[in-house]
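[1] no letters, just coordinates:
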């Protein structure tokens, strides 16, 4: 996600300095016209905005709070935007630590997958101070089509958790519908087309319907990451005293997909779990 997002930032005329534990990612950034950094400290040097896009809460904590991290190297007044998907409470803790040293934090997780990152059409959900959001808005609008301020720190992550709840449930139902249709020998391509044009229509049907029918599960967003996100939403719901019975089932289906070796596939591969439960899984797909 980070590389195509930064490609759009570069195309908009901004300078980008990037750091990653994987040197191959840094090399790709340099090929796109960015500048590679050898450390977090080097990535902080002289920049106005610092963005993180990493897999999980501990990674954000390490980058921001850890030894040699952002808070040890950030200039006073730096705008920090975390675009990862992490726990709302961790986002709030990180934001509080940032403010103590004069760093201005925003949590700005995204939805739209790899295609949205490439096309610059992501939905970006932002928490933090309104004035900081307004300063960040022009940059965020380079990466996203829908950019919305939702409230104080942690609000973006809370809405992202809800997003993943809906996305996971929709994938599960689309998967069930495909297995159901195929069991009756229906022309599934025609069926997906007509379903997408009615009340059952969704972005998932539009973007992933054909690839699911073709069993093309090249990852745009991996099941491993959606498993992490479902852990966030189920934990947060429990703490808030909110009942999410359908979401809990979806979380278990995604956990099953991961346990059966599908964690590295796109989350549309939830179809394989439904096929497996139905005794219809072709292991060649």
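    Sure, I can see it. This structure is a prediction, so every number in the text was calculated from the model and none was measured.
[2] can we go C-alpha only for contacts and neighbour counts from here?
    OK.
[3] measure residue 66 to residue 79 for me?
    18 Å (CA to CA, to the nearest Å).
[4] ok so residue 272 is a helix residue?
    Yes. Counting by DSSP: H, G, I helix; E, B strand; the rest coil, residue 272 is found in a helix.
[5] spatially, which residue comes closest to it, not counting chain neighbours?
    Counting by CA to CA, 6 or more residues apart in numbering, residue 272 lies nearest to residue 281, which is 6.4 Å off, once chain neighbours are set aside.
[6] before we go on, here's another structure to hold up against the first:
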């Protein structure tokens, strides 16, 4: 078993860290908010007062942070992971960030002997708690093989994509489909509602045909009950889509559907609803159509 550091204990990071501890690893944690640190310490983890201190005590250090500047600061900034470098240390980033930032961090950490993997995840808080996440990995293939047992403690579908940054490209592709699916589902529900047809019965019918998808399987009943608590926050979806749009610009690629999805999620954030689940993008479509999606029918 290894000494494993985890930095960033939010909606996804905390359950992922717990699964590493359940797998028998010694866990060292650091987080801006101390409440979750205290919870994990009670469960058997130890805490460190800086990313540097986490690195000094760890064989592997994971991060799960909101955006590219956060990961860059924690890895390369003052009292960062780079300053805690030692032989054999492996850095693994579960955040969703720009591919070029992932490559930059990998290059800088390699200068002090730290090997890096970009390993963004998909599956929401449900997958994080259950240890069934999809994990997309970029970096050195030998480093990937070394880290694989730890990734298997957190995920079920783990795929090596390619060199540094490749995991983040895969995550960008994932977010294109996730966001587009959430918007498409929202439009379908609003269309049914405005047409005077029970949206729940429409969902029951189409989710058994070619339209079947994860969103239809997991989100409509919550939306009908106005349970909009986040499994994945809309503000994070908007942030991820900005990464996708910026990456597409870098590679001179046109993504018109994603551009529209990005604007709808940005509108949701502007409406003050960025803290809600990404499926709550339906509220933007409801506002545009002057309606509210609702039903008295329970989905089977």
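    Okay, I see it. The model shown is predicted, which means the values in this text are computed figures rather than measured ones.
[7] run a quick neighbour tally on the residue nearest to residue 272 of structure 1.
    15 (other CA atoms under 10 Å).
[8] assumed it was part of a strand.
    No. Residue 281 of structure 1: not assigned to a strand; according to three-state DSSP it is coil.
[9] quick check, it in contact with residue 271.
    No. Applying CA atoms under 8 Å, one finds residue 281 of structure 1 not in contact with residue 271, separated by 9.2 Å.
[10] tell me the SS of the residue mapped onto residue 25 of structure 1 from structure 2?
    Applying TM-score structural alignment, one finds that residue 25 of structure 1 aligns to residue 36 in structure 2. Here residue 36 of structure 2 is recorded as helix under three-state DSSP.
[11] neighbours of residue 36 of structure 2, how many?
    Counted with other CA under 10 Å, residue 36 of structure 2 comes out at 17.
[12] tell me which element the aligned partner of residue 53 of structure 2 in structure 1 falls in.
    The alignment partner of residue 53 of structure 2 in structure 1, by TM-score structural alignment, is residue 42. Here residue 42 of structure 1 sits within helix 40-44, counting by DSSP states H and E.
[13] residue 275 of structure 1 too?
    Going by DSSP H and E, residue 275 of structure 1 is part of helix 270-277.
[14] equivalent range in structure 2 for that helix?
    Helix 270-277 of structure 1 maps onto residues 281-288 of structure 2, going by TM-score structural alignment.
[15] now the matching stretch: buried residues?
    281-286 (16 or more other CA atoms under 10 Å).
[16] before we move on, the earlier item: higher neighbour count, residue 66 and residue 79 of structure 1?
    Using other CA under 10 Å as the criterion, residue 66 of structure 1 and residue 79 rank with residue 79 on top: 22 against 14.
[17] next, find the distance separating the more buried one from residue 54 of structure 1.
    17 Å.
[18] with residue 117 of structure 1 instead?
    14 Å.
[19] compare those two (neighbour count), which wins?
    residue 117 (24 against 18).
[20] which helix or strand contains the aligned partner of that one in structure 2?
    The equivalent of residue 117 of structure 1 in structure 2 is residue 128 (alignment by TM-score structural alignment). When elements are assigned from DSSP H and E, residue 128 of structure 2 belongs to helix 124-130.
[21] now whichever strand or helix holds residue 124 of structure 1 on structure 2. Mean distance?
    Using DSSP H and E, residue 124 of structure 1 falls within strand 122-128. Average distance, strand 122-128 of structure 1 versus aligned residues of structure 2 after superposition (mean CA distance after the TM-score superposition for structure 1): 0.2 Å.
[22] what's that strand packed up against?
    Helices and strands touching strand 122-128 of structure 1, by 3 or more CA pairs under 8 Å, 6 or more residues apart in numbering; DSSP states H and E, are strand 104-107, strand 110-111, helix 130-143, strand 144-151, helix 155-183.
[23] just the ones you listed: most buried one?
    strand 104-107 (a mean of 29; mean count of other CA atoms under 10 Å).
[24] which residue numbers in structure 2 go with it?
    Residue span in structure 2 matched to strand 104-107 of structure 1, by TM-score structural alignment: 115-118.
[25] okay if I get the buried residues of stretch 281-288 of structure 2 as a markdown table plus distance to residue 184 of structure 2?
    Output for the buried residues of stretch 281-288 of structure 2, formatted as a markdown table (distance: CA to CA, whole Å):
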| residue | distance to residue 184 of structure 2 |
| --- | --- |
| 281 | 10 |
| 282 | 9 |
| 283 | 13 |
| 284 | 12 |
| 285 | 10 |
| 286 | 13 |
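[26] greatest separation within those: which pair is it?
    Farthest apart among the buried residues of stretch 281-288 of structure 2 by CA to CA are 281 and 286. That separation is 8.8 Å.
[27] tell me which element the residue nearest to residue 47 of structure 2 when sequence neighbours are not counted is part of?
    Residue nearest to residue 47 of structure 2 in three dimensions, not counting chain neighbours: residue 29, with 4.8 Å by CA to CA, 6+ apart. Remark: residue 29 of structure 2 resides in strand 26-30, with elements defined by DSSP H and E.
[28] which strands or helices does that strand pack on?
    If you count contacts as 3+ CA pairs under 8 Å, 6+ apart, strand 26-30 of structure 2 packs onto strand 3-7, helix 13-22, strand 46-47, helix 51-57.
[29] give me the element the alignment partner in structure 1 of residue 248 of structure 2 is part of.
    Under the alignment (TM-score structural alignment), residue 248 of structure 2 pairs with residue 237 of structure 1. Under the criterion of DSSP H and E, residue 237 of structure 1 resides in helix 223-240.
[30] gap between the residue nearest to residue 47 of structure 2 and residue 82 of structure 2?
    17 Å.
[31] cool, residue 182 of structure 2 as well?
    In terms of CA to CA, residue 182 of structure 2 sits 38 Å off from residue 82 of structure 2.
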